[in-house]
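Asks: Fold the following.
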Amino acid sequence: MNQHKYLYFTLFFLIYIVTIALNTSLITVVYKKKTLHEPMHIFILAWLFPFCSFAMYLSLTLRLTLCGNNIYKTHCTNFDLIKLSCHDTSVNNIVGILLLGVYMFPQFFVILFSYAQILRICLHASKECRKKALQTCIPHLLTFINYFFAGCFELIQCT
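Replies: As a prediction, the model looks like this:
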């Protein structure tokens, strides 16, 4: 892994640059095309909110002085960087937990609510409809729950 770190960095940096370029081009198209202004306000706001919160959290991390340089994982998270700091990181931890709550938990509950509504409707549908819905929904729901709890355990390990 260590011998390919520059290749991995370059690959993911290029993906990041392409993502930024595509988002910028989307914003530019919406800005120039007047008919897209009204329906796209929500998307621009949704794009700006994570960008601003990321910038705020990044500025909190950049102010820290690092005392170490070893991260014993295959990937680097912001929490891992914060743990390398010599200074008090309680502000970073509080803001990180708040942002986590703002981003993760509402999405989790909306998705669970959506699946509950689908399953509720299926109870009143035909047997074949219930079977198809369950064959589709249960694997998606189990995968999503697995992903959510894996993310939670990753965060618990970081603290």
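Asks: Every contact and neighbour count from this point should use C-alpha atoms.
Replies: Will do.
Asks: Run a quick neighbour tally on residue 85.
Replies: Residues near residue 85, counting by other CA atoms under 10 Å, number 17.
Asks: Equivalent analysis for residue 92, please.
Replies: Per other CA under 10 Å, the neighbour tally for residue 92 reads 19.
Asks: how close does it sit to residue 83?
Replies: Plainly put, residue 92 is 10 Å away from residue 83 if you go by CA to CA, to the nearest Å.
Asks: So in this structure, which helix runs the longest?
Replies: helix 90-123 (DSSP state H).
Asks: Determine the set of other helices and strands touching that helix.
Replies: Applying 3 or more CA pairs under 8 Å, 6 or more residues apart in numbering; DSSP states H and E, we find helix 90-123 packed against helix 37-62, helix 127-158.
Asks: can you tell which of the ones you listed is closest to residue 110?
Replies: Among these, helix 127-158 comes nearest to residue 110, with 12.1 Å by CA to CA.
Asks: please give me the structure for this one as well, since I'd like to look at both together:
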Amino acid sequence: MENVSAVTSFILTAYTELEDHRYLYFICFLILYILTLLVNLVLIVVTCTEKGLHEPMYLFICNLSVNEVCGSTVLLPSMLSHLLSHNYEISLSFCLLEIYCLMSYALVEFTILAVMSYDRYVAICRPLHYHLLMSPRKVTAAIVLSWVVPSLFFALYFILTLQPSFCDRYIERIYCMNFELVKLSCFDTTIIRFVGPVLIIVCPSPQIVMILFSYAQILRICLSASKESQAKALQTCTPHLLSVINFSVGCLFEVIQSRFNMSHVPQKARIFLSLYILIIPPLFNPLIYGISIQAIKVQIFKLLSSKKRSETNAW
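Replies: Coordinates of the predicted model:
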């Protein structure tokens, strides 16, 4: 057992599973990170520069992309560095920062998705009151709260569960997670192990209720609507539903790995499942919205074509 006072850094042992093909993994994750940045930044730039996209739905999508860039940037550059350096050690301070940023990313992501579901409910079920219920002031408040409340909530939980002393320094993951540090703590963690699952249920409950309520109302309206209205509602809701399902699957993978014994699953499979939430939603969400939503697709084509014309004129 390590000297308690000496544990000021941790070893991320999961990286040893990637050693045989580290350069191949490095290239793959680098390409994924560049693509993630590219597709999200294009969506952010288009939304910010085009006044026609300064509507609630597009502003929520823009904030979703900003959060996804932040979430990917917290982990992937660090991961690429570990793969190249053969050094799998991470300091306690950086480990704590990584935990806070990654968990905040997940909570903010789910909150924005919940707010987007409410926006779709108002647009489909109460169209005559849309501009009243989704006024610029209310949209701004919703965006601010989507960022602030989840971050503050996790900060309080993080402070309550954080233990200053650890009896071991080996983390069987590719990045730091709060429950992994709890398991290494030298103190009695019985209460923390009880509080953790409770908060996992309580924390996303308002968002889950909002999403279920919104889509229950949308379904109720669609069942009595014309086929044309049903098709329009389906077209409007499909990108958001795909985003919710995609992100929920990633969260489920993470919760299962953190709370249950997964020793029967190959280590490499566990590594890639743990990366799902930080790679798949940030990469595919902007593609889903960019392809599915006509207004965004048109503006992206305009942006790309104007750049191509300017390059041609320069020659």
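Asks: picking that back up, Serialize the helices and strands packed on helix 90-123 of the first structure to CSV and add fields for mean neighbour count.
Replies: Shown next, in CSV, are these (neighbours: other CA atoms under 10 Å):
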stretch, mean neighbour count
helix 37-62, 13
helix 127-158, 13
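Asks: quick one: which of those is nearest residue 117 of the first structure?
Replies: Residue 117 of the first structure lies closest, by CA to CA, to one member of these: helix 127-158, at 11.2 Å.
Asks: how far apart are that closest one and its match in the second structure?
Replies: By mean CA distance after the TM-score superposition for the first structure, the fitted helix 127-158 of the first structure averages 2.1 Å away from its aligned residues in the second structure.
Asks: Tell me how far residue 94 of the first structure lies from residue 110 of the first structure.
Replies: 24 Å.
Asks: Aligned counterpart of residue 60 of the first structure in the second structure, please.
Replies: By TM-score structural alignment, residue 60 of the first structure lines up with residue 160 in the second structure.
Asks: which ones are touching the aligned partner of residue 118 of the first structure in the second structure?
Replies: Counting by TM-score structural alignment, residue 118 of the first structure lines up with residue 218 in the second structure. Shown in contact with residue 218 of the second structure (CA atoms under 8 Å, 6 or more residues apart in numbering): 121, 124-125.
Asks: if we can go back for a sec, relative to the second structure, what is the average displacement of the longest helix of the first structure?
Replies: So helix 90-123 of the first structure averages 1.5 Å relative to the second structure (mean CA distance after the TM-score superposition for the first structure).
Asks: how far off helix 127-158 does that helix point, in degrees?
Replies: Helix 90-123 of the first structure and helix 127-158 are oriented at 170 degrees to each other (axes from the mean of the first three to the mean of the last three CA atoms, to 10 degrees).
Asks: how about the helices in the stretch 51-200 of the second structure?
Replies: If you assign secondary structure with DSSP state H, counting those that start in this stretch, the helices in the stretch 51-200 of the second structure sit at 56-85, 92-125, 130-133, 136-161, 178-184, 190-202.
Asks: possible to save these as JSON lines with distance to residue 246 of the second structure?
Replies: Below are those laid out as JSON lines (distance: least, CA to CA, whole Å):
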{"stretch": "helix 56-85", "distance to residue 246 of the second structure": "13"}
{"stretch": "helix 92-125", "distance to residue 246 of the second structure": "11"}
{"stretch": "helix 130-133", "distance to residue 246 of the second structure": "27"}
{"stretch": "helix 136-161", "distance to residue 246 of the second structure": "19"}
{"stretch": "helix 178-184", "distance to residue 246 of the second structure": "23"}
{"stretch": "helix 190-202", "distance to residue 246 of the second structure": "18"}
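Asks: hang on, isn't residue 177 of the second structure packed against residue 99?
Replies: Yes: counting by CA atoms under 8 Å, residue 177 of the second structure does reach residue 99; the two are 5.4 Å apart.
Asks: Which residues are in contact with each of these two?
Replies: Here residue 177 of the second structure and residue 99 have no joint contacts, going by CA under 8 Å, 6+ apart.
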